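# Dropping the sequence and predicted coords here.
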Amino acid sequence: PRLVGADQGCRPVSAAREEILARIRIATGAVAAPEETDAAYAALPRPYRRAHHDPSVTDVVALFAERAADYRAVVERVPEDSLPGAVAAAVAAVESLVVPDGLPAGWLAGLAPVIRLVRDEPPLSAAELDRISGVVTSCAVAIAETGTIILDHGPGQGRRALTLVPDFHLVVVRAGQVAADIADALARLDPARPHTLISGPSATSDIELIRVEGVHGPRNLHILISG
């Protein structure tokens, strides 16, 4: 049989194939792993770098604001008691707003009476959502390193369509929800829930790098960081 890895011991191709298939069978649970295999796997060194930013020496909230703004999101930091006024100012030009179940009512206390608030009950159709100007949500967690917001569609976040169809998305991120790095953020999430990751307004570019916004989501993303 043909040999592979001539400078690393020259194993036959068939032997390498069988080793790969054996690992796949173990990984998929088709066969049990021999004890020596488990021990060898557990003994492998894993000096992975799980974080690039130490929250004790890095202002992760400021870093998140900077990275999110790099994606052309509008980002503001506001005190908790100023949040209703900041929400009202952010949506001043919006005619109608989807309000998901579980959103704190106090956040909307300063809205102008001309803004029409719409509930997603019964669930709005795509055509109905398309006629609504914007949506306001909370979030599950945010990532400072990448400027990313993660929704797990729990209370105050609504189903995924609510944040994909309207042209304007206002997100309230509490300072305590900002994780330094991706690993930290994922550790805070329930893996059984659906997750939507948002890094700036929806945008794409063609082969000539001409940027087009709003192709598969809101053209406008406004982030209020409270606390």
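Alright, I've got the coordinates.
# For the rest of this, base every contact and every neighbour count on C-alpha atoms.
Noted.
# quick one: the helices in the chain?
13-27, 35-42, 60-70, 83-90, 126-130, 182-187 (DSSP state H).
# Highest mean neighbour count out of those helices?
helix 60-70 (a mean of 21; mean count of other C-alpha atoms under 10 Å).
# Mind jotting down where the strands sit in the chain?
In the chain, the strands defined using DSSP state E lie at 3-4, 11-12, 74-78, 96-99, 116-119, 134-137, 141-143, 148-151, 168-174, 178-179, 196-198, 203-205, 211-213, 220-226.
# quick one: which of those strands is nearest A185?
Distance to A185, taken as C-alpha to C-alpha, is lowest for strand 178-179 among those, at 5.3 Å.
# would you list the helices of the chain in TSV and tack on distance to V136?
Formatted as TSV, those follow (distance: least, C-alpha to C-alpha, whole Å):
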stretch	distance to V136
helix 13-27	42
helix 35-42	46
helix 60-70	17
helix 83-90	9
helix 126-130	13
helix 182-187	22
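# what about those helices, which gets the closest to A140?
That would be helix 182-187 among those, by C-alpha to C-alpha, at 9.3 Å.
# what's the closest one packed up against?
Counting contacts by 3 or more C-alpha pairs under 8 Å, 6 or more residues apart in numbering; DSSP states H and E, helix 182-187 is packed against strand 141-143.
# Would you mind pulling up the elements that the strand it packs on packs against?
Using 3+ C-alpha pairs under 8 Å, 6+ apart: strand 141-143 touches strand 148-151, strand 178-179, helix 182-187.
# Relative to V98, which of the helices of the chain is closest?
Minimum separation from V98 across these (C-alpha to C-alpha) falls at helix 126-130, 8.2 Å.
# take a look at this one as well, against the first:
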Amino acid sequence: MSATARAGAGRPAPKRTGEPVTSARDEVLARIRSALSDDTPDQSVPRGYRQGRADSAGDLDLFARRVIDYHATVTFMAPDQLPEGIAARLDENRVGRLVAPDGLPAGWTADLRATVLTDTPPLSVTELDAADGTLTTCAVAVAETGTIVLDAGAGQGRRALTLIPDYHLVVVRADQVVATVPDAVALLAVAGPARPLTWISGPSATSDIELNRVEGVHGPRTLDVLVVRADA
């Protein structure tokens, strides 16, 4: 090897002028930037939900059957029977301390034997755990699935009120029962998409990998439903 070659050994090759030097990292980042630079405007997706049949009496009967399938209780009554009916259900289930969300009709809790706990200011988890049950209204109910939906509206309260106490008594008006889940979603969308939704299908339950259903693991062990209709 010549002296000239030895002198140049180990030195980096000179950079070529006018040509940028890129690494594999630079190339990867450039591709990511290119992929994220899509300026295509969002497309509105039409939502054509299937509408249920208009059969109020049939929907109520189906709703009751589905709720009973979940091992919950359903009682039909007229509007003027409601205060007495609420008191009777609470007494039968030995509810001594009842959580009452804001917005419940005053007549529902005026003459109860149970001690009524209001949620203003909010009850603590310890106080909710010490309560025997909760009384609420609902936003909508679904006949085909026996599902009751709460959206934190008047008489429903925050989610913890119906997840911690062991007993939940919910009042469902006949005109709140719709045929299908899409019907319910359409009604809930009118109230606004930002509301917290709680979908209740029977008492709390869970299943293991073999689909063995175990009830009462968490939340209310007992779901009691009062359906209010004029012809009851």
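Yes, it's here. Everything numeric in this text was worked out from a predicted model, so none of it was measured.
# could you dump the strands of the first structure to a markdown table with mean neighbour count and distance to G158 of the first structure?
Formatted as a markdown table, these follow (neighbours: other C-alpha atoms under 10 Å; distance: least, C-alpha to C-alpha, whole Å):
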| stretch | mean neighbour count | distance to G158 of the first structure |
| --- | --- | --- |
| strand 3-4 | 14 | 53 |
| strand 11-12 | 14 | 55 |
| strand 74-78 | 18 | 21 |
| strand 96-99 | 21 | 8 |
| strand 116-119 | 14 | 10 |
| strand 134-137 | 26 | 7 |
| strand 141-143 | 28 | 15 |
| strand 148-151 | 24 | 9 |
| strand 168-174 | 23 | 12 |
| strand 178-179 | 25 | 20 |
| strand 196-198 | 15 | 11 |
| strand 203-205 | 13 | 22 |
| strand 211-213 | 12 | 23 |
| strand 220-226 | 22 | 16 |
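# E18 of the first structure: which of those strands is closest?
That would be strand 11-12 among the strands of the first structure, by C-alpha to C-alpha, at 10.1 Å.
# what range in the second structure does the closest one sit on?
Residues of the second structure offer no counterpart to strand 11-12 of the first structure, counting by TM-score structural alignment.
# Would you pull up how far that strand lies from the middle of the chain?
Relative to the chain's own centre, strand 11-12 of the first structure is displaced by 44 Å; criterion: C-alpha atoms, centre = their mean, to the nearest Å.
# Check stretch 71-88 of the first structure too.
Distance, stretch centre to chain centre, for stretch 71-88 of the first structure: 19 Å (C-alpha atoms, centre = their mean).
# Give me the contacts around it.
Outside of stretch 71-88 of the first structure, the residues within contact range by C-alpha atoms under 8 Å, 6 or more residues apart in numbering are 65, 68-69, 106-112, 147, 199-201, 220-227.
# Tell me which of the helices and strands packed on strand 141-143 of the first structure approaches R116 of the first structure most closely.
strand 148-151 (24.1 Å).
# Which strands and helices lie in contact with that closest one?
Going by 3+ C-alpha pairs under 8 Å, 6+ apart, strand 148-151 of the first structure lies up against strand 141-143, strand 196-198.
# again, 10 Å this time
Packing partners of strand 148-151 of the first structure (3 or more C-alpha pairs under 10 Å, 6 or more residues apart in numbering; DSSP states H and E): helix 60-70, strand 141-143, strand 168-174, strand 178-179, helix 182-187, strand 196-198.
# Can you give the distance of that strand from its chain's centre?
Relative to its chain's centre, strand 148-151 of the first structure lies at 3 Å (C-alpha atoms, centre = their mean).
# average distance between that strand and the second structure?
When the second structure is overlaid, strand 148-151 of the first structure sits 0.3 Å from its aligned residues on average, using mean C-alpha distance after the TM-score superposition for the first structure.
# G217 of the first structure -> the second structure?
The alignment partner of G217 of the first structure in the second structure, by TM-score structural alignment, is G219.
# ok, the closest residue to that match other than its chain neighbours - contacts?
Once flanking residues are discounted, G219 of the second structure sits nearest to L163: 4.3 Å by C-alpha to C-alpha, 6 or more residues apart in numbering. Listed by C-alpha atoms under 10 Å, 6 or more residues apart in numbering, the contact set of L163 of the second structure reads 128-129, 134, 198, 203-204, 218-221.
# just checking, Y167 of the second structure touches T136?
No: contact criterion C-alpha atoms under 10 Å: Y167 of the second structure and T136 do not qualify, at 11.1 Å.
# now for the contacts of L163 of the second structure, which pair is the farthest apart?
Among these, D129 and T198 lie farthest apart (C-alpha to C-alpha), at 18.9 Å.
# now the helices and strands packed on strand 141-143 of the first structure in CSV, with distance to D120 of the first structure?
Shown next, in CSV, are these (distance: least, C-alpha to C-alpha, whole Å):
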stretch, distance to D120 of the first structure
strand 148-151, 17
strand 178-179, 28
helix 182-187, 28
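# got the contact list for the residue positioned nearest the centre of the second structure?
Residue closest to the mean C-alpha point of the second structure, counted by C-alpha atoms, centre = their mean, is T198 at 2.6 Å. Taking C-alpha under 10 Å, 6+ apart, we find T198 of the second structure in contact with 138-139, 147-152, 158-159, 162-163.
# closest to D55 of the second structure among these?
Out of the contacts of T198 of the second structure, the member with the shortest distance to D55 of the second structure (by C-alpha to C-alpha) is T147, at 17.5 Å.
# how close does the closest one get to L161 of the second structure?
18 Å (C-alpha to C-alpha, to the nearest Å).
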